[in-house]
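> build me a structure from this.
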Amino acid sequence: MVLTLGGEPLHVQLSRDLDAIVRSVVESVADLAPTYAWLPREQVLHEFAAIVATTTRAFIEVVRTGEMPSAEELEPMAAAAGLRAEEGFPLSDILTAYHVGISLVFDDVVPRAGADDQETLNQVYKLLLGFLARVMEAASRGWLAASSETLREAHGARQALLDAVLGGDEARATAERVGLRLPPAYGVMALRIGAHPDEVTEGVDPAVAARRKLRRLRHALEIAQPEALASMTATTATVLVPSSATLQHPEPERIVQDMARAAGAPILAAYEAAPVAGVGEALELATDVLDVAAGLGWTTGVVRLQDVAVAYQLTRPSAATSRLAELLAPLAEQPDLLATLDALAAERLNRRRTAKALNVHVNTVNYRLNRVRDLTGLDLVDPVDTQTLLAALAARRAAQAERVTR
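Here you go, the predicted structure:
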């Protein structure tokens, strides 16, 4: 059935007013979808006006036939949305533009209606809603496809630069090839990422919880440091943050805190600064420092080499390492005593915090440390014995790690 207003087919009337409708949409859309105001005038007058005309013609055909457009007929809208995605347009502004266009078409129709045309207006309104739903689906599909491709390209570019910097390859040439800025230096971080509570909650798929955590981690890093290079899993990460030639950059502590807060999981990071040529070596050092800090019981925060220098040095192979580890041999069959020493080291020799960490009374901690004195001859009241005992713990962990890797 042909829809008529005032005795004349509506599709004929709309076709006659096509140019006026297009001008009205072009002039109005920038007020409601501000991103369109950024377009060069030539692009507005030609490219944007052309897709408005194409969309309006598609709706006129719907009015003429009563049938919704096919996927092929909607492809120009999807392609146009894809171009806007590549230019950085938010999807919300694109959908707003279609709302504006459809509203203006209906505004053009209403004044033509007479007293007997209410039913026609109702049918036109239903056609408009159905048409708008299909156009928005096509535009969303085109925008998402282009956005996904853009994200893949951006990720690929960053991954290529990360590989080049870590591998000691021609990082500058790679940066120029992929269109990224190469800073004079990087803040290098190696991260250990703890579990989110959902990952260990019965009835929750831990893989799904881990992926959600990882997505939040990446988003938090993108906000904190948009130019950072990163390789992440749900449990570990390597992050390179651009810094100045003086090897200074915004607080690694703040970055790690933001990431931990977003992930809802504890994060321990080791940090080293290095010029581009030294990033690979800095990452190796940061990874070793991270292992030492984790062995000392650290689970959160940012650690630097100077924070664990003694323990780090004692974990390097030497004649003294095995001798120090042997000092704890009398505790081999005393797991409670070893656990207490590990907790004491992690809590920086604070006995009250150690008791809380072990969920025991502080008197229990004191009793166990007296037992350590009796079995090893090392008294934690004595400063020299305290240093020796902490060194023996570090040496013992190094020996254990060496046995595991054999």
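
> alpha carbons only for contacts and neighbour counts from here, please
Noted.

> other SSEs contacting the helix or strand residue 355 falls within?
Using DSSP states H and E, residue 355 maps to helix 351-358. Where contact means 3 or more CA pairs under 8 Å, 6 or more residues apart in numbering; DSSP states H and E, helix 351-358 is packed against helix 335-346, helix 362-376.

> from the contact counts, what lies against the longest one?
When you say that, I think you mean helix 362-376. Based on contacts counted as 3+ CA pairs under 8 Å, 6+ apart, the elements that helix 362-376 packs against are helix 335-346, helix 351-358.

> how about 10 Å then?
helix 335-346, helix 351-358, helix 383-405 (3 or more CA pairs under 10 Å, 6 or more residues apart in numbering; DSSP states H and E).

> and this one, please, so the two structures can be compared:
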Amino acid sequence: MPLSDAARALALRCEPRVNELARHMARDSFEQLPGYTGLPDDVKDLEIAATARHGVRLFLRRATEPHPSPGGLRLFRERAAQRAEEGMPLHLLLRSHALGMYVLWQALREAAQPGEERALIELVDLLLQSHHSLVGAVAETYMDERSALEAEQQEQRRSLVRGFLDGTLEPGHSLSAQLGLDGPALVLAVVLEPSEPGAGPGSTGPGGADTGNAGSGRSGTGSPVTVRRRMRRIQTVLDQTFGTELLFLFDAGAGRAVVPQECEPPGDLARRLTRACGADVRVAAVPAEAPGAVPEASRTAVEIIRVARACGLSPGLHGLDDVLLEFQLSRPGPGSRRIAALLDPAAARPELLRTLRTHLAHQQDRRLTAALLGLHPNTVDNRLARLAELTGLDLVSPRGTALAIAALLLHDSGHGNDGTHGAG
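Okay, the predicted model is just below:
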């Protein structure tokens, strides 16, 4: 609705005071805002005063011109982005705009003469409408800029953390000093377990037997959004458990963390994490004597989880001692290819390998193996006998059992294919 001639005349009487009002806002009125006095003088006298001057002129132009041009918020958006980058709190920025509106209202009230009450009300209506659009634009731009800055900082941090865990970060990097990583630490590997047996590569079969590559990081725990939410909950629990902010890196349902202190993980850590994210969680913990030992500890923790899954251990907290023999048997070497190849004749019979894995994971108890796989004990015997015929492995002798364990571990890890160390 167009303003009356009386309202436009009242606004025009305020035009000569534009510079005065801008200086008053920047140097007097805003001083009452907490945190404002600490701003540099050039910011107050140049940027903030210029923004205030632009705001007053923009309002008066809308009040005095019959058909004011739309827009005029670009400068406010630029300043909001700049304040966000500088770290000014959003509440201080918005309160400065609200206080500026009050100063402008005072100027209009002082300029109003008896009988111009209706004209003053018209200008106040316009002022409130303008403020609504202004605050929306400022808040939106500020939040967008902060989100972009935080995403950039988070990605930089993730890159540094990845380099620290993988050993590609230069020794003595400032990240170590910032986080107090100048002594012993504890390295954790965390994996969300698939929710259903046979959910695909990396899933666990009946009895918790792994049917794929445990180091792949694949998980049947839900959508990517669900997985990220659960991993964030895991990070929160870890921070609370160890009383400090951990270096934490996660991707696709698997994560690694560094506790910047010498400590032992609580025995119920896996249960806490499982309760927090609503899915089974497997954790491996490896101490590192110094920051330089963290990359090797990280690789060991990831490998412990892979071996624990391959051995059919239930989800929980694992240490190297829990899989000491199996860990050593799974190390690549000159004979790795030939040991893994022992299972090649049974490659077309996955049920035989699944039976062998479950059987070995449960102390070669045929009845328990049968119950876990939903079979008759005689069927287990028949499958193991057929496997022995195909592979030549003597599952009765200690040597044959050790060979079978090593063959399974190397077969699952892919070490037998190229002789490389797939530690994750």
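
> among the helices and strands packed on helix 362-376 of the first structure, which is nearest residue 190 of the first structure?
The closest of those to residue 190 of the first structure is helix 383-405. By CA to CA, the value is 18.7 Å.

> the closest one vs helix 335-346, what angle?
For helix 383-405 of the first structure against helix 335-346, the angle by axes from the mean of the first three to the mean of the last three CA atoms, to 10 degrees is 110 degrees.

> list the contacts of the helix holding residue 355 of the first structure.
336, 339-348, 359-366, 369 (CA atoms under 10 Å, 6 or more residues apart in numbering).

> list the buried residues in the helix or strand where residue 73 of the first structure lies.
Assigned by DSSP H and E, residue 73 of the first structure belongs to helix 71-86. For helix 71-86 of the first structure, a neighbour-count test (16 or more other CA atoms under 10 Å) marks 74-82, 84-85 as buried.

> closest one to residue 125 of the first structure out of those, please.
Set against residue 125 of the first structure, the nearest of these by CA to CA is residue 74 (19.6 Å).

> since we're on residue 402 of the second structure, how many residues are nearby?
18 (other CA atoms under 10 Å).

> is it true that it touches residue 328?
No - using CA atoms under 10 Å, residue 402 of the second structure is not in contact with residue 328; the gap is 11.2 Å.

> secondary structure element holding the residue most central in space within the first structure?
Geometric centre of the first structure, nearest residue: residue 218, 1.7 Å, by CA atoms, centre = their mean. According to DSSP H and E, residue 218 of the first structure maps onto helix 206-224.

> packing partners for that helix?
Packed next to helix 206-224 of the first structure, using 3+ CA pairs under 10 Å, 6+ apart, are strand 185-193, strand 229-232, strand 236-243, helix 252-263.

> with adjacent residues omitted, what lies nearest to residue 322 of the first structure?
Excluding the flanking residues, the one nearest residue 322 of the first structure by CA to CA, 6 or more residues apart in numbering is residue 395, at 6.9 Å.

> what does the one you found align to in the second structure?
Aligned by TM-score structural alignment, residue 395 of the first structure pairs with residue 406 of the second structure.

> just give me the neighbour total for its match.
For residue 406 of the second structure, the neighbour count with other CA under 10 Å is 23.

> same check, this time on residue 109 of the second structure
When neighbours are counted by other CA under 10 Å, residue 109 of the second structure comes out with 17.

> residue contacts, residue 194 of the first structure?
Neighbouring residues of residue 194 of the first structure by CA under 10 Å, 6+ apart: 234-236, 260, 263-268, 299-300.

> picking that back up, can you add distance to residue 119 of the first structure and give the helices and strands packed on helix 362-376 of the first structure back as CSV?
Converted to CSV, those look like this (distance: least, CA to CA, whole Å):
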stretch, distance to residue 119 of the first structure
helix 335-346, 78
helix 351-358, 75
helix 383-405, 81
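
> quick check: which of the ones you listed is nearest to residue 166 of the first structure?
Among these, the nearest to residue 166 of the first structure by CA to CA is helix 383-405 (23.9 Å).

> which parts of the closest one are buried?
Residues 388-399 are the ones in helix 383-405 of the first structure that count as buried (16+ other CA under 10 Å).

> got CSV for those, with distance to residue 209 of the first structure too?
Shown next, in CSV, are the buried residues of helix 383-405 of the first structure (distance: CA to CA, whole Å):
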residue, distance to residue 209 of the first structure
388, 43
389, 40
390, 37
391, 39
392, 39
393, 35
394, 34
395, 36
396, 35
397, 32
398, 33
399, 35
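
> go through the residues you listed and name the one nearest residue 293 of the first structure.
Ranked by distance to residue 293 of the first structure (CA to CA), those are led by residue 394 at 10.1 Å.

> I'd say the closest one and residue 309 touch.
No - between residue 394 of the first structure and residue 309 there is no contact under CA under 10 Å: 11.1 Å.

> who touches both of the two?
By CA under 10 Å, 6+ apart, residue 394 of the first structure and residue 309 have these common neighbours: 292, 315.

> hmm, which of the contacts of helix 351-358 of the first structure are the buried ones?
Burial by neighbour count, judged by 16+ other CA under 10 Å, picks out 340-347, 362, 365, 369 from those.
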